[in-house]
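# just to be clear, the model below is a prediction. Sequence and coordinates:
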Amino acid sequence: MRKYLLGGLAALALVAAPVSAFAEDLTFMLTNSSSLAVKSFFTSPVGVDKWEEDVFGDNYLPSGNQVNVTIADGRDVCTYDMKFILEDDSEYTENDVDLCSLGEYTLSDSE
């Protein structure tokens, strides 16, 4: 009986592991109020010295539009650095943004 119970607990732990990864996802609304489209968007937790992969991939965020962004990196952090590459290849970087407390971020020309 004990052998089956331990095997059942191990199987339960394997099934529960992927579910806990989803609990770490961070979702926020990104609004592009700038005059240019955003063609690439990178994030990185504060203190990490390299950018994660492009959140948009092959997509882009046109001027005047917004999108829900999910950072599914499995980390339990709220503060990120963000880098935007605009359609004219100019770059804008914002550091130390607490996305959990904000719940949204707006990029504008006055940045």
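Nice, I can see it.
# from here on, just use CA atoms for contacts and neighbour counts.
Noted.
# ok, then the element right after the helix ranked longest in the chain?
When the chain is scanned for its longest helix (criterion: DSSP state H), the result is helix 2-22. Scanning forward in sequence from helix 2-22, with DSSP states H and E defining helices and strands, the next element found is strand 26-32.
# centre of the chain to the helix or strand following that next one, how far?
Once strand 26-32 ends, the next helix or strand along the chain (criterion: DSSP H and E) is strand 38-45. Distance of strand 38-45 from the chain centroid (Cα atoms, centre = their mean, to the nearest Å) equals 9 Å.
# show residues contacting strand 38-45.
Under the criterion Cα atoms under 8 Å, 6 or more residues apart in numbering, residues 32, 50-57, 59-63, 77-87 lie in contact with strand 38-45.
# okay, one more to line up with it:
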Amino acid sequence: MFGFARLSGVALIATFAGLPAVAQDLVFTVTNQSGVDLVELYASSADAASWEDNILAGQVLPSGASGEVSITGAGENCAFDLRMVFSDGDVIEDSADICSAPSYTIN
């Protein structure tokens, strides 16, 4: 899943480019055990009014695969809302504390 990790970091750098340079990156692993390919993934701060850019940026996370996601400039923020869109059109929205559990499995 090297390509997923590299592209996700690039997409998020643009998303959080306006934050102070002292903000820390937050890295977590997404595992897709849904049985369907994941085609879009959004991670926005729980207090954000809208979704950030699609982390996958045109890539696909196949069912059974894992990929590392880096949220650049997350700082102390750990609470994120996640929106996942699958190749069959299904959408799942969830919340996660990425700091206490640095991995997220889609079932």
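The structure has been received and is ready for your questions. Treat the numbers as computed from the prediction; the structure is a model and nothing was measured.
# for the longest helix of the first structure, buried residues please.
Taking 16 or more other Cα atoms under 10 Å as the neighbour-count basis, helix 2-22 of the first structure is seen to contain no buried residue.
# need the contact partners of that helix.
When contacts are defined by Cα under 8 Å, 6+ apart, helix 2-22 of the first structure is touched by residues 72, 74.
# show me the contacts of strand 38-45 of the first structure that map onto strands.
The subset of the contacts of strand 38-45 of the first structure located in strands under the criterion DSSP state E comprises 32, 79-86.
# which of the residues you listed count as buried?
Buried residues within those, defined by neighbour count using 16+ other Cα under 10 Å: 32, 79-86.
# save the residues you listed as a markdown table, and put in distance to L9 of the first structure too.
A markdown table is the format used below for those (distance: Cα to Cα, whole Å):
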| residue | distance to L9 of the first structure |
| --- | --- |
| N32 | 47 |
| T79 | 35 |
| Y80 | 36 |
| D81 | 39 |
| M82 | 41 |
| K83 | 43 |
| F84 | 45 |
| I85 | 47 |
| L86 | 50 |
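# of all those, which two lie farthest apart?
Spatial extent of these (Cα to Cα) is set by the pair T79 and L86 at 22.5 Å.
# list the contacts of G64 of the second structure.
Listed by Cα under 8 Å, 6+ apart, the contact partners of G64 of the second structure are 31-35.
# write the ChimeraX selection for whichever of those residues are buried.
Only the buried members of the contacts of G64 of the second structure enter the following ChimeraX selection, criterion being 16+ other Cα under 10 Å:
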select :31,32,33
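# between the contacts of G64 of the second structure, which is closest to P102 of the second structure?
Checking those one by one against P102 of the second structure (Cα to Cα), the nearest turns out to be T31, at 11.3 Å.
# map that closest one onto the first structure.
Taking TM-score structural alignment for the superposition, T31 of the second structure sits opposite T31 in the first structure.
# ok, so what distance separates the residue nearest the centre of the first structure from R2 of the first structure?
Centroid check for the first structure by Cα atoms, centre = their mean gives I71 as the closest residue, at 2.3 Å. Plainly put, I71 of the first structure is 41 Å away from R2 of the first structure if you go by Cα to Cα, to the nearest Å.
# can you check A17 of the first structure too?
Using Cα to Cα, which is the criterion applied here, A17 of the first structure is 23 Å from R2 of the first structure.
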